[in-house]
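Chemist: what follows is a protein structure lacking sequence information:
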């Protein structure tokens, strides 16, 4: 039985159910490993893109990921508390973050500025750091004008035994558009930055620039390590690769009514029935993470057919137009899934809401009952190099 079939069966008469298929995560990791000669960092920030950071991390490591990546120190420490022993990198922290806790737990830290270098070097014990260069986003990372000074200061701190520079990192602005000129410019700037670091006497073991999009489409950007987050859970920002979706959302239809043509539905009477029809009520809404603005185009899957939403998505519920189908309360509506049976996908919902799947999976609310389907192999802890 597939993960979606299991979710549909268990949604009958129950609450809305979010099913996480860790087998899909494992399959995606194996595909990504075949695509690159570089190492693979599984990025499990934002609670594993809404799929459970610890579950996704364990599965990814078992399938061959050698590193884990998160934003904050707290996220990294949670992985250590869960027993994961592979290298973990945290790359977005304020100056007053608990860098001492990171160092004590063997967490690598990104250094995007001289001030961060001073704060991290002041923590007890030698810190493993990755110097972070801004390669064209004017966002995180050191400005190119400050890079040489940062490398020299890092080398001095390394000689003093306060840090160990194990990596140099950057990020591409337009990797979701293969062939965009900003990608070549970012690679050139990154190669310059790595050369400057070596010229300053640093010997980083890993250079990493590519995230999911570039990992899938741009081997020139892979260097020693690729950072993969969205692609782990089946999201391909480039639309070029058949990844396996790891998430499905199903919910029971809790009420059914037959209404005549011209019946207004929902807030503002924004939609009216065009003919006599059957309406079904589904207990999921924008408080659970569904994008409210998707309703004019959004569909769900009921009895093997896609059915349009009728009226606006409310906080806790939406209505679906069932036409002449003799649907009864307790039957299942599939909000999204892999698409194998014709159900809407996350990409469909993202299109209807004019956003990206990344936003949708990370906004799904805690009211949704989560069910995790394990991958078919155990996850080892791994070891720090």
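Modeler: On my side now, so go ahead. In this text the structure is predicted, and so the values were computed from the model without any measurement. Residues are numbered from 1 along each chain as shown.

Chemist: switch to C-alpha atoms for all contacts and neighbour counts from now on
Modeler: Will do.

Chemist: now do stretch 259-269: everything it contacts.
Modeler: Residues from elsewhere that reach stretch 259-269 (Cα atoms under 8 Å, 6 or more residues apart in numbering): 270-279, 310-312, 314, 319.

Chemist: centre of the chain to it, how far?
Modeler: 38 Å (Cα atoms, centre = their mean, to the nearest Å).

Chemist: returning to that earlier point: which one (most neighbours) among the contacts of stretch 259-269?
Modeler: residue 310 (26 neighbours; other Cα atoms under 10 Å).

Chemist: relative to residue 19, how far out is that one?
Modeler: Distance of residue 310 to residue 19, given as Cα to Cα, to the nearest Å: 25 Å.

Chemist: which parts of the stretch 1-150 of the chain are strands?
Modeler: 17-21, 39-43, 67-70, 88-90, 107-111, 127-132 (DSSP state E, counting those that start in this stretch).

Chemist: so which of these is nearest residue 287?
Modeler: Smallest distance to residue 287 across the strands of the stretch 1-150 of the chain (Cα to Cα): 14.3 Å, for strand 17-21.

Chemist: number of residues surrounding residue 156?
Modeler: Using other Cα under 10 Å: residue 156 sits among 16 other residues.

Chemist: helix/strand/coil for it?
Modeler: helix (DSSP: H, G, I helix; E, B strand; the rest coil).

Chemist: now do the contacts for it.
Modeler: So residue 156 contacts nothing (Cα under 8 Å, 6+ apart).

Chemist: next up, a structure to set beside the first:
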């Protein structure tokens, strides 16, 4: 589906290939064996579009979908997306009743959360599907191991009262992108101990889950019953220095493209953009790209005295951002290349020879997760590839 077919061509857009998402999930399913795949579609599906990406992932064989916040899970249900769906980042006073009414699995890391979920179940007459999270070493969400049995006992009491079903036990890795790190071994052992303790007290979960994208690709011993694939769903590697996407059958689903807004010739010694961070060293051509940090282009992609800017493809050649990235635009020095206003420029893409989101991440000293999730809603999404209808 192309939202702009037959209409005006936008000055810039995020293009998402839904067939890539579908095929990536199929490949991940092959690699996980008996474990099911939860496609993580939090943060608007890592910037790819919540509902279209979720449907494409399901078409590829994802039997679960995961969001961080409940609002995104409810938006999926409102769009008619069915199947197992989990939301895990909740604070006191959450919309638990709405979650239960929409058949959204919820998570608890403390007894107060179990109490609130049980109260919503009593109020609505709907039994909650509950996952219990243990902190095995990340030091973020999850019950401390010293308090794990208290959380389990609280949940099993609510289960005995008919208010919840404890359907999942889970945790999250801290250093899965370094698979040989001893913390990973310790976390797997801690998770197994937590599972044993919960099951000894009567828990009979449907799924036990620990692995994220990096562990899915590199730590099969951590797959258990379910893996949660975020970045890999969208064809990017969470361990780019160890595994390239194409090495594991993944291909990027997102590209960011624009049309040059202005091309002009300038003399040597001409300052470019705010602060003259970049100054031309010869007569050259400057090309104006109508995208900036308000659209999600990282300001850290600026180029000049501090080093080369982030890469873009324009006129068939890789060039770098010249000068400061501004709120709505940035400049590329294209030398003597024959480019014109209206020509396409690719910030990063999904085809051979185009810069990648990982290239941008390196240039900006960050991770590809941040690159793809940051593009703003004002930048239209165009969907290509087969869009599953459900």
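Modeler: Sure, I can see it. Since the model is a prediction, treat every value here as computed from it, not as a measurement.

Chemist: just tell me what residue 182 of the first structure corresponds to in the second structure.
Modeler: Under the alignment defined by TM-score structural alignment, residue 182 of the first structure corresponds to residue 183 in the second structure.

Chemist: and for the closest residue to that match other than its chain neighbours, the neighbour number?
Modeler: Nearest residue to residue 183 of the second structure, sequence neighbours excluded (Cα to Cα, 6 or more residues apart in numbering): residue 175, at 7.0 Å. Residue 175 of the second structure has 17 neighbours, counted by other Cα under 10 Å.

Chemist: in contact with residue 175 of the second structure, which residues?
Modeler: Neighbouring residues of residue 175 of the second structure by Cα under 8 Å, 6+ apart: 181, 183, 184.

Chemist: isn't there a strand covering it?
Modeler: No - counting by three-state DSSP, residue 175 of the second structure is not part of a strand but coil.

Chemist: show me where the stretch 101-250 of the first structure has its helices.
Modeler: 114-121, 144-159, 181-199, 212-217 (DSSP state H, counting those that start in this stretch).

Chemist: next, name the residue at the spatial heart of the first structure.
Modeler: Note on the first structure: the residue nearest the mean C-alpha position is residue 49, at 3.3 Å, using Cα atoms, centre = their mean.

Chemist: contacts only, for the aligned residue in the second structure for that residue.
Modeler: Under the alignment (TM-score structural alignment), residue 49 of the first structure maps onto residue 46 of the second structure. Residues near residue 46 of the second structure by Cα under 8 Å, 6+ apart: 230, 231, 369, 372, 373.

Chemist: need the counterpart of the last one in the first structure.
Modeler: In the first structure, the position corresponding to residue 373 of the second structure is occupied by residue 362, as judged by TM-score structural alignment.

Chemist: thinking its match is in contact with residue 45, fair?
Modeler: No - counting by Cα atoms under 8 Å, residue 362 of the first structure does not reach residue 45; the two are 9.7 Å apart.

Chemist: please say which of those two ends up with more neighbours.
Modeler: residue 45 (21 against 16).

Chemist: from what I can see the more buried one touches residue 71, true?
Modeler: Yes - using Cα under 8 Å, residue 45 of the first structure makes contact with residue 71 at a distance of 6.0 Å.

Chemist: which residue is the nearest non-sequential neighbour of the equivalent of residue 239 of the second structure over in the first structure?
Modeler: Under the alignment by TM-score structural alignment, residue 239 of the second structure pairs with residue 238 in the first structure. Excluding the flanking residues, the one nearest residue 238 of the first structure by Cα to Cα, 6+ apart is residue 176, at 4.7 Å.

Chemist: so who does the one you found touch?
Modeler: Neighbours of residue 176 of the first structure in contact, by Cα under 8 Å, 6+ apart: 213, 214, 237, 238.

Chemist: ok, now with 10 Å
Modeler: 183, 211, 212, 213, 214, 216, 217, 236, 237, 238, 239, 240 (Cα atoms under 10 Å, 6 or more residues apart in numbering).

Chemist: in PyMOL, select just the buried ones from these.
Modeler: Restricted to buried positions by 16 or more other Cα atoms under 10 Å, the PyMOL selection for those reads:
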select buried, resi 183+211+212+213+214+216+217+236+237
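
Chemist: what does residue 266 of the second structure correspond to in the first structure?
Modeler: Aligning on TM-score structural alignment places residue 266 of the second structure opposite residue 259 in the first structure.

Chemist: where's residue 62 of the second structure relative to residue 12 of the second structure, distance?
Modeler: Counting by Cα to Cα, the gap from residue 62 of the second structure to residue 12 of the second structure is 31 Å.

Chemist: since that was my last question, I'll sign off now.
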